[in-house]
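> have a look at this prediction, sequence included:
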Amino acid sequence: MSSATSPVLAGAVGKNCTIGSIHEGVPTGNNITIGGVPTYLAEPPKSLSGKDKHLQPKVMMFFADALGAFSINNELLQDYFATQGYTVLGIDYFFGDPAGLHVTPDLVSFEPGFDLNAWVAKSRKQAETAVPTWVEGVRTRFGPNAKYSAVGYCFGDPYVMELSATDQVVAGAFVHPSGLTEDHFNKLKKPLLLSCAESDSSFPNESRRRAEDILATGHSTYHVQIFSGTTHGFATRGNLTNKKRVLTPCLIVWAKEESARSVVRWFNRFSI
């Protein structure tokens, strides 16, 4: 992990990392186990998997927010990535105890007595142990010739940054992050997409600009996108039923979908 003394750029997981809206849809993936860790698997349609068989397979490692890889919102997001030609693997580093189990069904408030800080400490400890073994299991399963990429949302972003400091992925992407320090950006080796909310208490503007300065100084390959009218969580927990065009030209639905499309296009660029 990054040095504990490195300046914090994206703060710890907080309440704004769990509140939001539940999305509607029917997931199409499966629950498997990799490296002893429960994993959501979303595979490309057969119509896609049969094309370009001479090309190396594209494997996307998905590091979910505090709701977990098996929340309906994140399952649907992983399913979308699969429709774009990726085999998507979502690690359940919460081992069946995501924060979503401790939030009211409408994602508005925590259940009485829930200690978020204690949950985060426990979950970080679990993840730090599980992620390396899981990544090794993924790479063993799909082989050395696959094109691996990693995308993270909030809680999952530190693990994307750590992978992107190695040669285990071709590129990384994070969306409305938490838990990042300057070290994460200083150590970056691989191309990075930063998909950001306009108003984000976890990753405020001054922190994002500092991250950009580090990336520019290090001559990193990166792209920053900022969605007006959005807040932390828009890409996984945004309200998709609000049809009022008060956020013109950036509706939450468009921002969520464009962020996901951008992740695909970014990884496609480096997965040739």
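Perfect, thanks for sending it.
> going by C-alpha atoms from here, please, whenever you check contacts or count neighbours.
Will do.
> go through the longest helix belonging to the chain and flag the buried ones.
Criterion DSSP state H: the longest helix present in the chain is helix 116-142. Using 16 or more other C-alpha atoms under 10 Å as the test for burial, helix 116-142 gives 119-120, 123-124, 127, 130-131, 134-135, 137-139.
> elements contacting the helix or strand that comes right after it?
Counting by DSSP states H and E, the next helix or strand C-terminal to helix 116-142 is strand 147-153. Other helices and strands packing on strand 147-153, by 3 or more C-alpha pairs under 8 Å, 6 or more residues apart in numbering; DSSP states H and E, are strand 58-63, helix 157-163, strand 171-175.
> against that first model, consider the following:
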Amino acid sequence: MRECCIKGFKWDGQPKGHETSLSGNNSYVTGTNSSVAILVIHDLFGWTFPNIRLLADSYAEEANATVYVPDFFGGEVLPSEILCKDPSQWGPLNLGAFSARNSKVVREPEILAFAKGLRVQYTHVAAIGFCYGGWAVFRLGAKENAGLVDCISTAHPSWLTKEEIQDVGVPVQIMAPEIDPVFTTELREFANRVIPSLGLAYDLQYFPGLEHAFAVRGNRENEAEMKGLERAKDAAVYWLKQWLH
């Protein structure tokens, strides 16, 4: 993880959903569709971060689905107070240790288990992940996990590898800002070459001038970022509706 993974802005607004538990994970749930579910995999600020819950509300309403935002950090969350702060002001935060506690090896089994729990309850299931959640949705959509989700979407994914891109087996949407030291130009171009060659539906949404994390932590007071995060939300809704209904 890099500093860009914990920069951004906290949005105003009151989430409409409620908290529950599924497959052993606490979760924020919003929406009432009994046959269509969307699994949202959070960024480093976790399942309680207001922005991710407000996005979940939008997906539930506009994509007509029940949306889940589970806790995949074992109850730990980064303090939102560090947003907009210089790294020298982060205090005792150890991003390396936090990342190790929430590595792929540690968290992938419970992420897969949660998706399996949704598939038992719902006819149609999709997954969308932001930053940290990006690698996870590719694992959910991997060929070896066939039938787990119907499609995936991600904005500015982190920890994503070329092998995970090559192994995907469901329709893929990627929302990529121009400035991203994590989902690099090289990795974006690799995805653009490889995913269509797999015979999969593919939607690459490119956001010139915007930076990593804009879709979940963009500045609503900045016109360009506001338009970008709205466009990302609308693009995700359109993609999810297309494959879930």
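Cool, got the structure. Computed from a predicted structure; not experimentally measured.
> sorry, back to before: and of the buried residues of helix 116-142 of structure 1, the nearest to F227 of structure 1?
Using C-alpha to C-alpha, V120 comes nearest to F227 of structure 1 of the buried residues of helix 116-142 of structure 1, at 27.3 Å.
> what lines up with the closest one in structure 2?
Taking TM-score structural alignment, the alignment pairs V120 of structure 1 with S99 from structure 2.
> give the closest residue to that match in space, chain neighbours not counted.
In this structure, S99 of structure 2 finds its nearest non-sequential neighbour in M1, 7.2 Å apart by C-alpha to C-alpha, 6 or more residues apart in numbering.
> ok, longest strand in structure 2?
When structure 2 is parsed with DSSP state E, its longest strand is strand 202-211.
> contacts only, for the counterpart of V36 of structure 2 in structure 1.
Under the alignment by TM-score structural alignment, V36 of structure 2 pairs with K58 in structure 1. K58 of structure 1 makes contacts with 85-87, 146-149, 271, as judged by C-alpha atoms under 8 Å, 6 or more residues apart in numbering.
> at 6 Å instead, please
Going by C-alpha atoms under 6 Å, 6 or more residues apart in numbering, K58 of structure 1 touches 86, 146-147.
> spatially, which residue comes closest to it, not counting chain neighbours?
K147 (4.8 Å).
> aligned partner of that neighbour in structure 2?
Match for K147 of structure 1 (TM-score structural alignment): H124.
> tally of neighbours for the residue nearest to K58 of structure 1?
K147 of structure 1 has 24 neighbours, counted by other C-alpha atoms under 10 Å.
> how much space between it and R141 of structure 1?
K147 of structure 1 sits 13 Å away from R141 of structure 1, going by C-alpha to C-alpha, to the nearest Å.
> and the helices in structure 1, which stretches?
46-49, 72-83, 116-142, 157-163, 182-186, 205-217, 234-237, 252-270.
> for the one residue sitting closest to the centre of structure 1, give me its contacts.
The structure's structure 1 has its C-alpha centroid closest to G152; by C-alpha atoms, centre = their mean the separation is 1.9 Å. Each residue near G152 of structure 1 by C-alpha under 6 Å, 6+ apart is listed here: 63, 160, 174.
> which of these tops the neighbour count?
Neighbour counts for the contacts of G152 of structure 1 (other C-alpha under 10 Å) peak at F63, which has 27 neighbours.
> I'd say that one and F155 touch.
No: with contact defined as C-alpha atoms under 6 Å, F63 of structure 1 does not reach F155; the gap is 7.7 Å.
> K16 of structure 2 maps to what in structure 1?
By TM-score structural alignment, K16 of structure 2 lines up with T28.
> follow-up on the earlier one: any idea how far the residue nearest to S99 of structure 2 is from P181 of structure 2?
10 Å.
> now G218 of structure 2
For G218 of structure 2 relative to P181 of structure 2 (C-alpha to C-alpha), the value is 17 Å.
> grab the nearest non-local neighbour of the counterpart of G74 of structure 2 in structure 1.
Aligned counterpart of G74 of structure 2 in structure 1: F95 (TM-score structural alignment). Excluding its sequence neighbours, the residue lying closest to F95 of structure 1 (C-alpha to C-alpha, 6+ apart) is P38, at 6.8 Å.
> same deal with Q168 of structure 1?
Counting by C-alpha to C-alpha, 6+ apart, the residue nearest Q168 of structure 1 is Y148, at 7.0 Å.
> roughly how far apart are that neighbour and G96 of structure 1?
Using C-alpha to C-alpha, one obtains 25 Å as the distance from Y148 of structure 1 to G96 of structure 1.
> the two: which is more packed in?
Neighbour count, other C-alpha under 10 Å: between Y148 of structure 1 and G96, Y148 has more, with 26 against 12.
> ok so, going back, the residue nearest to Q168 of structure 1 contacts V169, correct?
Yes: taking contacts as C-alpha under 6 Å, Y148 of structure 1 lies within contact range of V169: 4.7 Å.
> now for whatever residue of structure 1 lines up with G169 of structure 2: which residues touch it?
Superposed on structure 1 with TM-score structural alignment, G169 of structure 2 falls opposite K189. When contacts are counted by C-alpha under 6 Å, 6+ apart, K189 of structure 1 touches 164-165.
> how much space between K189 of structure 1 and L215 of structure 1?
Counting by C-alpha to C-alpha - K189 of structure 1 and L215 of structure 1 are separated by 10 Å.
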